[in-house]
Each structure stands twice: as structure tokens, then as C-alpha cells.
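K.L.:
Please find the sequence and the predicted model below.
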Amino acid sequence: MPFDLSSRLAERRAAHLYRQRPLLESPQGVRVVVDGQPLLAFCNNDYLGLASHPAVIEAFAEGARQWGVGGGASHLVVGHSSPHHALEEALAEFTGRPRALLLSSGYMANLGTVTALVGQGDTVLEDRLNHASLLDAGLLSGARFSRYLHNDIESLGSRLAKAEGNTLVVTDGVFSMDGDLAELPALCAKAREHGAWVMVDDAHGFGCLGRNGGGIVEHFGLNVDQVPVLIGTLGKAFGTAGAFVAGSEELIESLIQFARPYIYTTSQPPAVACATLRSLQLLQGEHWRRERLAQLIAQFRLGVSALGLNLMDSPTPIQPILVGSSERALGLSAALRRRGILVTAIRPPTVPRGTARLRVTLSALHSEDDVNQLLEALQQALRELPEGE
């Protein structure tokens, strides 16, 4: 047999790295039914609780009634509908940029943008903890590709000094597995010293950071000159699906011409754009959602500290508890599930070896009682699973 897939799968099982798909049998929310079991969930990215919001659902349904359920073609053929265009204009205004471009997924947005902007003879520099889609984009671009130490401006500077051609510095805004923020002001200043562009994937920052939910760029008060390329996804705080790139007129026109994942993909259903327009209004208008998140984050961090657990330094809804071994992370996740709590164990290769963790994510729909229930379940799970097991 030329491909020994059985051995590869067996090795992954033996290393406690085998992945399985939980079957969600209810709408997305903080209370879900997974594999037939009712659970209190702390593992989705629906940070503002908009995925099942009645107004967003109604906008989706009305969009489907008016526009049908399929995009029908790529944007450059006949798939660019009025709802897509209206959403792009709204996202441009939201981010304070001249233009925005809608894509069908965050992975596509990252892959298409990087590969359209740089190629052979150019340089891509990325944070070591960037999302896999960003790393893949750098590798596939054909440019000289290097990763600097996490949030280390000195490490970035040494690589910038050796860069060739057009240079793109790429970072997550909020790092998805650690929950910490990019040191964006210093990073932008260092990039400017060397004439490099900065691209930020703020998938987990939009909706959660900034006075109006504008993400990490708004949080730090940066502009389009400092961050020329801004990526956002719509399947997290926005509660719908897809992604966008925001920037200058020239950037967006260049992506329309050269970003292959955009050019050669059928557009998302117009109804999704209708729903996202409504969720954008809620995201901007209902500030209480971000205020609730901040309160829950503070409550959770205080409670976990009291339990003596190793909580990573994160001011965001992503609150990872560092466990160490994959086996122990799986054991704690299973112990929580027996108590009706769903928290995902994150293991290598998603995170470095020896840094397996429980990745707790909070939503504006959680209550203080929900967080207390999680903390109590964690305390019980720790007693059930002895240290080092």
C-alpha cells in the first residue's frame, strides 16, 4: 500500500492528538446540545452572542426570500450582488478606510491577500504564533519567508534589516490560542523605519476591542497609514460567516485583480451579507455586550487565579488555561464535560509541544452564574485528576 494512513492515524491516537468532530444538535449559543448531551459551552467564538440573534436571523431569512440562497457565480462574473456591495461599503465606513472587500472565509482572505501582495524577490515576516492561514499564505507566496519571535520587536527588527524587495509584516491582532494582543504600535513604528507594510488579521479583535468594537486598530488609535492591510472575519463576533479586507482604493483594486482565492470562488450567499449588515448594526449600537464581556473576563480571571491554575495573560474573551501535556488537557476537558461543561482541549500541533491547554472562551450571553458554574466544575475536575496525571 503506497499510503500507510492507518499507521499515521494510530500514531496520532497514541500521542493523545487524535481529533474528533463534536456533533452540534442545537443552534449556536452558550447552551447547546452536543452528541445528544445538553452542555454549557465555553468554546465558541460567538463573543457578542449574535449568531442566533432574532434580528440577525430575520435579516438572513428576508435576504433569502429576496435574493435566493446561492451566490450563483464568482464576484467577477455575476456573483457580486447589491447586499455584498452594501456590506463592503458598511465595513469600509466601520473601519474608517476607503474600501473593503468581502471574501468567503478568513483563510481565503489571508491566503489571497498575502499571495497577491508579495512574491519572488519579496519578503514576508510573521509572528511565530500567527494563525495557520497566515503562515500558509507566507509559505505559498513564493517570497522569502521568516518568523520573528512572538511579540518581539527586536527580533522583528533584525529580520527587517535583512529583508529584500517589498516587505510585508504580518501579525494576528489577538492571538487565537493565547488571547494576548499584538504589540501593534511598536511593531508599526519598526516596520515604518524599514519601509515595510503591516498586515493585521484581527479575526478575534473586531467586536471585542475598541470603543465601538473596531478591533485592535481602534483600540490602539492607529490609522490606515500605520496598518495598510486590515483583515477581519465575520464568523466570530459578527456571528455570521465570511471575511473582509479593508484598506486603500489601490489595495482593494489590486486584490480584485490578483487575489486568486477571491477571483476563482463563488460569492457567499447574498442572504449572509444581509444578516451581517444587521449584526454590524448591533455590534456598533449595543455597547452593553462589550461591557458584559469585560465583567465576565474579570470575574473568570479572579476565580481561576484563586484555584492556582496557570492562566495565560489575556484581556480578551479567549482565556487559555495552560495545562502542559495533551493527556492531562484531555482528562480535564472530559471531567468538565461529565459535569455538563464544554471546554475544548487544545493540543499540538495547534500549539507548541508541552503547552496543551483548556481554551475557555466567553460570550456576552454568559451570566455570572454560568462563570461560577465553570469555576466550580474546574475545582472538582482538578480534584478528580491528580497533578501530573
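P.N.:
Arrived safely, thanks for sending. Numbering: from 1, shown residues only.
K.L.:
hey, let's count contacts and neighbours off CA atoms from now on
P.N.:
OK.
K.L.:
How far off centre is whatever helix or strand residue 262 lives in?
P.N.:
Assessed by DSSP states H and E, residue 262 sits inside helix 260-263. Remark: helix 260-263 is offset 21 Å from the chain centroid, using Cα atoms, centre = their mean, to the nearest Å.
K.L.:
Determine the set of other helices and strands touching that helix.
P.N.:
Secondary-structure packing of helix 260-263 (3 or more Cα pairs under 8 Å, 6 or more residues apart in numbering; DSSP states H and E): helix 106-117, helix 249-258.
K.L.:
So which of those helices is the most surrounded?
P.N.:
helix 106-117 (a mean of 24; mean count of other Cα atoms under 10 Å).
K.L.:
elements contacting it?
P.N.:
helix 132-140, strand 229-233, strand 243-247, helix 249-258, helix 260-263.
K.L.:
now the closest residue to residue 223 other than its chain neighbours, what's its secondary structure?
P.N.:
Ranked by Cα to Cα, 6 or more residues apart in numbering and with sequence neighbours excluded, the top spatial neighbour of residue 223 is residue 217, at 7.1 Å. The three-state assignment at residue 217 reads helix, by DSSP: H, G, I helix; E, B strand; the rest coil.
K.L.:
and the comparison structure, right after this:
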Amino acid sequence: MTGWLDALERLSGSRTKAGLTRQLRPRPADDLVVDLAGNDYLGLSAHPEVVAASAAALTAYGLGATGSRLVRGSTDAHADLESDLADFLGAESALVFSSGYLANLAAVRGATAVCDLIVSDAYNHASLIDGCKISGRRTIVTPHNDPAAVATILDAHPGQPAVVVTESVFSVDGDLAHLPELHAVTSSRGALLLIDDAHALGILGPAGAGGVAAAGLAGKSDVIVTATLSKSLGGAGGVVAGPAPFIRHLIDTGRTFIYDTALPPAVVAGVHRSLALVRDADDRRTVLTTRASETVTRLTAAGFPVDHPAAAVLSVLAPGPEAAVAWAADCRDRGVAVGCFRPPSTPDGTSRLRLTLNAGVPDEAFTRALDVIVECAP
């Protein structure tokens, strides 16, 4: 094959013209930027107890897990975390992966061992979309957050085993899925419901148990829950929770579990300690609720109407990809980090800033950050 690098350069040029290039921006350990871009919603990633638990496990186990979970990578720390995650999520069993992305790939593909049809929300995260693709099963994409559309599709395929895939709080705009209505649709038609609870875990539900628990669906035999451990829990990794036979199936067949090096025990221990803190973090969840209202009020008054978030994710529309990039860059230059979402990260083809609330940001810094966002608007 000749000229392949030239072909890549031409593709890069096309992305540049469309305003769709991306940059890595390394940050120092002492970074002073106000963080409204990351996903450390409860501000626990640097909590002293979390760091101490991780440091103790680092000393005890060493840097890495040294192998995949089925070889040498499973430790007491992994087993303890999985037990507590299952309890927290109200599930029969839980399995930890090295990332939320890999957990979603495994969960979707695992469900298709018994399901011939996938029904997927149009705004689902890339990891869920990729899980649908690698499964090899027929996938029908429904209009966003539309249980009636899901019902229509399932009714058009009577008797065909299906899994419906959704997020609880959607990662682009932060809106809440209609989970009770959706489960009524799937349960009445014998379909499975797979819910990515990544952006609701730690924030919604009793003691922060997530959007699935808030909807009264925890522990249902026809519900599979996935989540990342890198957002409200402040660490890394992912989890799939659900009926024990399904978790057993993933251990036996899940390629992203079997062939991947396990999550380092030091990270597992830090996440486990964070989970304990999340259970007793109503004060931090109250801060997020207050800041959500403050953000909506401030941005709407400035002429940027935003919907009240279901959890801690808000989106502000930008005129286009170039404007979104410039807006985010100007905020960063003034000490405020905000997310910049452009196609293909935005399924509707529009560009926006994504703001993620963080209970660990001091009040004065948070208020200043809102001022900066408004002042830097295109």
C-alpha cells in the first residue's frame, strides 16, 4: 500500500476545514484551572481517604494487577469491590472491568447471546454504539428518549428476543431517560433493558445508588446495569451488574474481560473507599443541586437558555464547531476548563459546550467560572 500517509493527511485537512480537529492538553499536578469539564462530580478523586486507601493498596499489591482477571489479575480488593457494588446497585452480582467503555462492550455483546435484536437510543454513548456494532446483531436506532418508538419497534418484531439499550442520564445533554415507562414497554414484551448509569451513579437515587435505583428498577431480573467508576467515584474502571447467570456468562465469554489486564488494585481500593463516601455524601449532592439551579439561572439570564440537568451535566449550544472551540479556548485562557462537544460526539450534528458540575470546586471559584463562560461567549 503506497500513499497511505498522504491519504491520512488529506483526511486531516478535511477535519481541519470542518473545525473537527482535536488536541491533547496535558495538565500539571498543580493545575489551578476551575474544572467544569471533567467528571469528578462529587470531588472525591483527591479526597484524603481515597488517596490513602489507594496508597496502601499500592504498597501491598504493587503497581499493576500483573495479568488478566482470570490469570493473576483478580485480587481480594476486586472481589470486595464487586460485592459492595452489587449491594449498592441492588443487583444480584457485579463484575469490574478496567474501563466503563469495555464494560459496555461486554454487556451489549453478552446480552446478544440470547437476543437477536438490539433497540438503541439515538443519543447513546459511543461505547454502547460500538457494542451494538461488534455484536453482529441487527440494531434499530430509535428517536431520542422515546419509549413509544421503542414499543412500536418491539411490536413490529413479535416473538423476537430483544435488548433495549439506553443511558439513564445522557452524556451529551444531561437529560434523564424515561426509565419507568421504558421498562414498562420492555417487560410487557419480554425484552431485556440495558441501562448505562454512568452519569447518574453517585448523584441520583437513595444514597446516590443511581438512576436505575431512583426509577425503582434495581434488582429487576430483566434489567442489566453498567456504569463507569471514573465519574462520581473519582477513579477508573467500569462495572456490569445484574442477575448472577448474566455475570457468569460474562466471566466465561466476555472478551473485554477475559483478554484485558485487570484494573490495578490500587485503583480498585481507592474506588472502594470512594464508594463508601458516596453512600454518605448527601451534602455534596445538595451542592450539585444548588449549583445546577444557579447555572441554569445565570446562563438563561445571559441569553443562553439551558435545560435543568437531571444530574450534573449541562449543555450550551454554540453557533458551530469553530465557535465552540474558540469559546472553550477563551474560557481556558481565563482559568476555566469546559467541555467542547462537536460531531461526531454530538449525535444531532450540533456543537455545544458541556459543563459538568463539581461539588469539590469552591463556591467563589464556581461563581467566577460562570462569569467567565458568559463573558467569553461568541
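P.N.:
Right, received. Where do you want to start? Since the structure is predicted, the reported quantities are computational estimates derived from the model, not experimental observations.
K.L.:
hmm, back to that, the residue nearest to residue 223 of structure 1 maps to what in structure 2?
P.N.:
Using TM-score structural alignment as the criterion, residue 217 of structure 1 maps onto residue 212 of structure 2.
K.L.:
Format the helices and strands packed on helix 106-117 of structure 1 as TSV; extra columns: distance to residue 223 of structure 1.
P.N.:
Formatted as TSV, these follow (distance: least, Cα to Cα, whole Å):
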stretch	distance to residue 223 of structure 1
helix 132-140	22
strand 229-233	10
strand 243-247	10
helix 249-258	15
helix 260-263	25
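K.L.:
wait, which of the ones you listed is closest to residue 33 of structure 1?
P.N.:
When these are compared by Cα to Cα, strand 229-233 sits nearest residue 33 of structure 1, at 25.4 Å.
K.L.:
if we look at that closest one, which residues are touching it?
P.N.:
Outside strand 229-233 of structure 1, the residues within contact range by Cα atoms under 8 Å, 6 or more residues apart in numbering are 105-106, 109-110, 197-204, 206, 241-247, 251.
K.L.:
Please repeat the previous calculation with a cut-off of 7 Å.
P.N.:
106, 198-203, 206, 242-247 (Cα atoms under 7 Å, 6 or more residues apart in numbering).
K.L.:
Which members of these are the farthest-apart pair?
P.N.:
Farthest-apart pair in the contacts of strand 229-233 of structure 1 is 198 and 242; separation 22.0 Å (Cα to Cα).
K.L.:
Of the contacts of strand 229-233 of structure 1, just say which sits nearest to residue 86 of structure 1.
P.N.:
residue 244 (12.9 Å).
K.L.:
What distance do you get for that closest one to residue 222 of structure 1?
P.N.:
18 Å (Cα to Cα, to the nearest Å).
K.L.:
Of these two, give the one with the bigger neighbour count.
P.N.:
The neighbour comparison of residue 244 of structure 1 against residue 222 (other Cα atoms under 10 Å) goes to residue 244, with 25 against 14.
K.L.:
Now check structure 2 for the residue matching that one.
P.N.:
Aligned partner of residue 244 of structure 1 by TM-score structural alignment: residue 239.
K.L.:
Which residue is the nearest non-sequential neighbour of its match?
P.N.:
Per Cα to Cα, 6+ apart, closest to residue 239 of structure 2 is residue 96, 4.5 Å.
K.L.:
give me the element the alignment partner in structure 1 of the one you found is part of.
P.N.:
Alignment note: residue 96 of structure 2 maps to residue 102 in structure 1; criterion TM-score structural alignment. Element membership for residue 102 of structure 1, per DSSP H and E: strand 99-103.
K.L.:
now that strand and helix 249-258, what's the angle there?
P.N.:
Per axes from the mean of the first three to the mean of the last three Cα atoms, to 10 degrees, the angle that strand 99-103 of structure 1 makes with helix 249-258 is 30 degrees.
K.L.:
Now do the contacts for residue 194 of structure 2.
P.N.:
Per Cα under 7 Å, 6+ apart, neighbours of residue 194 of structure 2: 163-166, 223-225.
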